[in-house]
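> no FASTA, just this:
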């Protein structure tokens, strides 16, 4: 920041709450997030949260803009779309303006907006975030691990698909409805992923990283004239700047699990990422999902970092 910028931050702190960001506001928030990511080494707001900055109003989504003078010093997003769980939030304070109570102010505003029923992500689980959670009276609720493994000299056995199962690439427009249905079934226990809508899918298809050739669908052939049924998928993602491939979303329809399809789809996706010359693969998995952790660890993945979610006592 320049000296003029520093002088202007001496103004009164205020928090504006809106359901839609103007283009200028969205750009300012994205710039704030980019600077925080540069300093912290990771994003403070998830991909879903960043996608929700643009495109107009989103049902259940609220944006909190913390201003000091005319400087955007902090941002928070509150999403209240889960019919059971408390509203979920993410927040960030500009790196050069930390240590002045702005995080606590945003957290207090989130508590007020949610009726003191709140879940908050602390991506990376940094000490400052843990301290803020304690100050706000939140307790640890969920641990999400990022796992990584090298893709160089990838040596995985040939994927073995269950009988009658074939794998092909996703076709945008043609496969949308079927994939959304299977995704909802596979992640019925996971509200963030399982509640994805056509709009959410369209947002991701519009991103520069989207590549249908890296979006694998597993189908089981039907009997007679019956159309093949989608039973699983592995959607990969390439982070071009970081040169990392991601096991973005992997799901198997309930009732088909346990037959080795998940492992086969994982292997197919990893081979696809390795063939593009990417040196590393990553994925996210809940720490309490022991079955998935076991599968990924056997495939050579190790914990790289951890995201923590805190919540109010219920």
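Yes, it's here. The structure displayed is predicted, hence computed values, not measured ones. Numbers count the residues shown, from 1 in each chain.
> Please make it C-alpha for all contacts and neighbour counts, starting now.
OK.
> buried stuff in stretch 74-84?
74, 75, 76, 77, 78, 79, 80, 81 (16 or more other C-alpha atoms under 10 Å).
> Measure how buried the nearest residue to residue 271 once chain neighbours are set aside is and give me the count.
Among residues not flanking residue 271 along the chain, residue 154 sits closest, at 7.6 Å (C-alpha to C-alpha, 6 or more residues apart in numbering). Per other C-alpha atoms under 10 Å, the neighbour tally for residue 154 reads 14.
> Same check on the one 10 residues further on?
The burial metric for residue 164, expressed as a neighbour count using other C-alpha under 10 Å, is 10.
> could you pull out the helices for the chain?
Ranges of helices in the chain, per DSSP state H, are 3-8, 23-40, 47-51, 102-113, 127-135, 176-186, 191-194, 198-205, 261-275, 290-298.
> and residue 167, which of those helices is closest to it?
Among those, the nearest to residue 167 by C-alpha to C-alpha is helix 261-275 (8.5 Å).
> by how many degrees do that closest one and helix 290-298 diverge?
40 degrees (axes from the mean of the first three to the mean of the last three C-alpha atoms, to 10 degrees).
> Can you give the distance from helix 261-275 to the centre of its chain?
Chain-centre distance of helix 261-275: 20 Å, with C-alpha atoms, centre = their mean, to the nearest Å.
> for it, which positions count as buried?
Buried, per 16+ other C-alpha under 10 Å, within helix 261-275: 261-274.
> In this structure residue 308 contacts residue 122, no?
Yes. Using C-alpha atoms under 8 Å, residue 308 is in contact with residue 122, at 5.1 Å.
> The two: who's more crowded?
Neighbours were counted for residue 308 and for residue 122 using other C-alpha under 10 Å; residue 122 has more, 24 against 19.
> What is the burial count for residue 63?
For residue 63, using other C-alpha under 10 Å, the count is 22.
> hang on, the earlier thing: in TSV: the helices of the chain, plus distance to residue 252.
Supplementary listing: those in TSV, determined by distance: least, C-alpha to C-alpha, whole Å:
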stretch	distance to residue 252
helix 3-8	52
helix 23-40	33
helix 47-51	22
helix 102-113	35
helix 127-135	34
helix 176-186	6
helix 191-194	12
helix 198-205	18
helix 261-275	7
helix 290-298	12
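> Which residue, neighbours along the chain excluded, lies closest to residue 14?
Once flanking residues are discounted, residue 14 sits nearest to residue 67: 5.2 Å by C-alpha to C-alpha, 6+ apart.
> okay, now that neighbour: neighbour count?
Residue 67 has 19 neighbours, counted by other C-alpha under 10 Å.
> looking at it, it is touching residue 8, isn't it?
No. Using C-alpha under 8 Å, residue 67 is not in contact with residue 8; the gap is 10.7 Å.
> Tell me the spacing between the closest residue to residue 123 other than its chain neighbours and residue 164.
In this structure, residue 123 finds its nearest non-sequential neighbour in residue 307, 4.4 Å apart by C-alpha to C-alpha, 6+ apart. Per C-alpha to C-alpha, to the nearest Å, residue 307 is found 39 Å from residue 164.
> Pasting the second one now:
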């Protein structure tokens, strides 16, 4: 991929990512994630997720400065994710990565290009808005403390049992998850292979922290928890919590979330967080009732790229 003339730093080189660039890309992601308080990605995530849609940027001296990829989505759009090393910010690298993604989408027939960043990452926010992206949705990060004295008890609805996840549950869990979130904004039905790659192989996974609710042999609810980052023993995260429509309104969601919080505490975590659509007021009220507070806002941007 050729150097982009729109970049501010003329010595930068932006080219297609190659497998040999894995270490350089991970170093950029690690530094950027630490500076921005965002999720780290393990090496497995790069090897599992990368296709042709990825670029890496270097300085004229050969230092890795930035990395980005963009994934095709179910609605013919692409999701852009990019990282710029803190030492090389405000030099045009972010704009160069975004331009590369826009060129790709334009050359492949055009469509929607989506991106996201946190409201307090002002540089990325300014870049997207300067490039003509608009906010289409906001998500909150909510967090709670898991103190030793906190009472975490909940009564399950009659006929419901809970247990931890087993590998043989995967196909049934994916089917339940697809149904639970079918009407949620941005939901994408996933097959077991894709779901496993995203939920198990590319993030911290402990099956003892995945709680499933059953009516007989059918999964009717889920609360999937884990460490926020690989190696993090203090900050837990709830990746998914949800209940099938037929069981909503019976207190199952609250019970599952309580079970998840208790499991995290029992495994030594002192905080728990989750993400929630800012327009899902029912869920937000539930989380607030369990002492969760909004601590951050994630902005979801979109731009139409013409062919």
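Here it is on my side, so go on. Because the structure is a prediction, the values reported are computed rather than measured.
> Next, the TM-score between them, please.
After superposition, the two chains reach a TM-score of 0.84 (TM-score structural alignment, normalised by the length of the second structure), with 289 aligned residues with a C-alpha RMSD of 2.6 Å.
> In the second structure, what residue corresponds to the residue nearest to residue 14 of the first structure?
Aligned against the second structure by TM-score structural alignment, residue 67 of the first structure finds its counterpart in residue 58.
> Just list the residues touching that match, thanks.
Residue 58 of the second structure makes contacts with 12, 13, 14, 64, 65, 66, as judged by C-alpha atoms under 8 Å, 6 or more residues apart in numbering.
> Can you get me a residue count around the fifth one?
Read it as residue 65 of the second structure. The burial count assigned to residue 65 of the second structure is 27, neighbours taken as other C-alpha under 10 Å.
> start and end residues in the second structure for stretch 254-266 of the first structure, please.
With TM-score structural alignment as the criterion, stretch 254-266 of the first structure aligns to 245-257.
> quick one: terminal-to-terminal distance for that stretch?
16 Å.
> related to what we said a few turns ago, report the two of the buried residues of stretch 74-84 of the first structure separated the most.
74 and 81 (23.1 Å).
> Could you see which of the contacts of residue 58 of the second structure carry over to the first structure?
Retained contacts for the contacts of residue 58 of the second structure in the first structure, judged by both residues aligned by TM-score structural alignment, their matches' C-alpha atoms under 8 Å, are 12, 13, 14, 64, 65, 66.
> just those now: which is nearest residue 100 of the second structure?
Distance to residue 100 of the second structure across those (C-alpha to C-alpha) is lowest for residue 14, with 8.4 Å.
> Residue 55 is in contact with that closest one, correct?
Yes. With contact defined as C-alpha under 8 Å, residue 14 of the second structure reaches residue 55; the gap is 6.6 Å.
> Pull up the overlap in contacts between those two.
The contact sets of residue 14 of the second structure and residue 55 overlap at residue 97 (C-alpha under 8 Å, 6+ apart).
> which residues touch the counterpart of residue 178 of the first structure in the second structure?
Applying TM-score structural alignment, one finds that residue 178 of the first structure aligns to residue 172 in the second structure. By C-alpha under 8 Å, 6+ apart, residue 172 of the second structure lies in contact with 218, 219.
> and residue 84 of the second structure, what is it in contact with?
For residue 84 of the second structure, counting by C-alpha under 8 Å, 6+ apart, the contacting residues are 28, 29, 32, 65, 66, 67, 93, 94.
> I meant to write residue 30 of the first structure there.
Neighbour list for residue 30 of the first structure: residue 50 [criterion: C-alpha under 8 Å, 6+ apart].
> Show me what it lines up with in the second structure.
Using TM-score structural alignment, the partner of residue 30 of the first structure in the second structure is residue 26.
> Residue 278 of the first structure now?
Alignment note (TM-score structural alignment): residue 278 of the first structure maps to residue 269 of the second structure.
> mind checking how far that match is from residue 154 of the second structure?
For residue 269 of the second structure, the distance to residue 154 of the second structure equals 20 Å [C-alpha to C-alpha].
> Work out which residue lies at the spatial centre of the second structure.
Central residue of the second structure (C-alpha atoms, centre = their mean): residue 39, 7.9 Å from the mean position.
> State the distance from the residue nearest to that one when sequence neighbours are not counted to residue 79 of the second structure.
Leaving aside its chain neighbours, residue 39 of the second structure sits nearest to residue 33 (6.0 Å; criterion: C-alpha to C-alpha, 6+ apart). Look at residue 33 of the second structure and residue 79 of the second structure: by C-alpha to C-alpha, they are 18 Å apart.
> can you check residue 257 of the second structure too?
29 Å.
> Pretty sure residue 168 of the first structure sits against residue 218.
Yes. Counting by C-alpha under 8 Å, residue 168 of the first structure touches residue 218, with 6.7 Å between them.
> who has more neighbours, these two?
The residue with more neighbours, out of residue 168 of the first structure and residue 218, is residue 218; 25 against 14, by other C-alpha under 10 Å.
> mind checking what residue 110 of the first structure lines up with in the second structure?
In the second structure, the residue paired with residue 110 of the first structure according to TM-score structural alignment is residue 101.
> residues in contact with its match?
Residues in contact with residue 101 of the second structure (C-alpha under 8 Å, 6+ apart) are 53, 69, 70, 80.
> again, but for residue 45 of the first structure
33, 90, 91, 92, 123.
> and with 10 Å instead?
30, 33, 36-37, 51, 75-77, 89-92, 121-123 (C-alpha atoms under 10 Å, 6 or more residues apart in numbering).
> ok, so of those residues, who is nearest residue 232 of the first structure?
Using C-alpha to C-alpha, the contacts of residue 45 of the first structure come closest to residue 232 of the first structure at residue 51, 25.1 Å.
> Look up how far residue 200 of the first structure lies from the closest one.
Per C-alpha to C-alpha, residue 51 of the first structure is found 8 Å from residue 200 of the first structure.
> and the aligned residue in the second structure for residue 163 of the first structure, how many neighbours?
Using TM-score structural alignment, the partner of residue 163 of the first structure in the second structure is residue 158. Residue 158 of the second structure: 9 surrounding residues under other C-alpha under 10 Å.
> Residue 158 of the second structure and residue 250 of the second structure: what is the separation?
Distance of residue 158 of the second structure to residue 250 of the second structure, given as C-alpha to C-alpha: 9 Å.
> joint contacts of these two?
Counting by C-alpha under 10 Å, 6+ apart, nothing touches both residue 158 of the second structure and residue 250.
> Could you report the neighbour count for residue 28 of the second structure?
Counted with other C-alpha under 10 Å, residue 28 of the second structure comes out at 23.
> nearest spatial neighbour of residue 197 of the first structure, skipping sequence neighbours?
In space, and not counting its chain neighbours, residue 197 of the first structure is closest to residue 180: 7.1 Å by C-alpha to C-alpha, 6+ apart.
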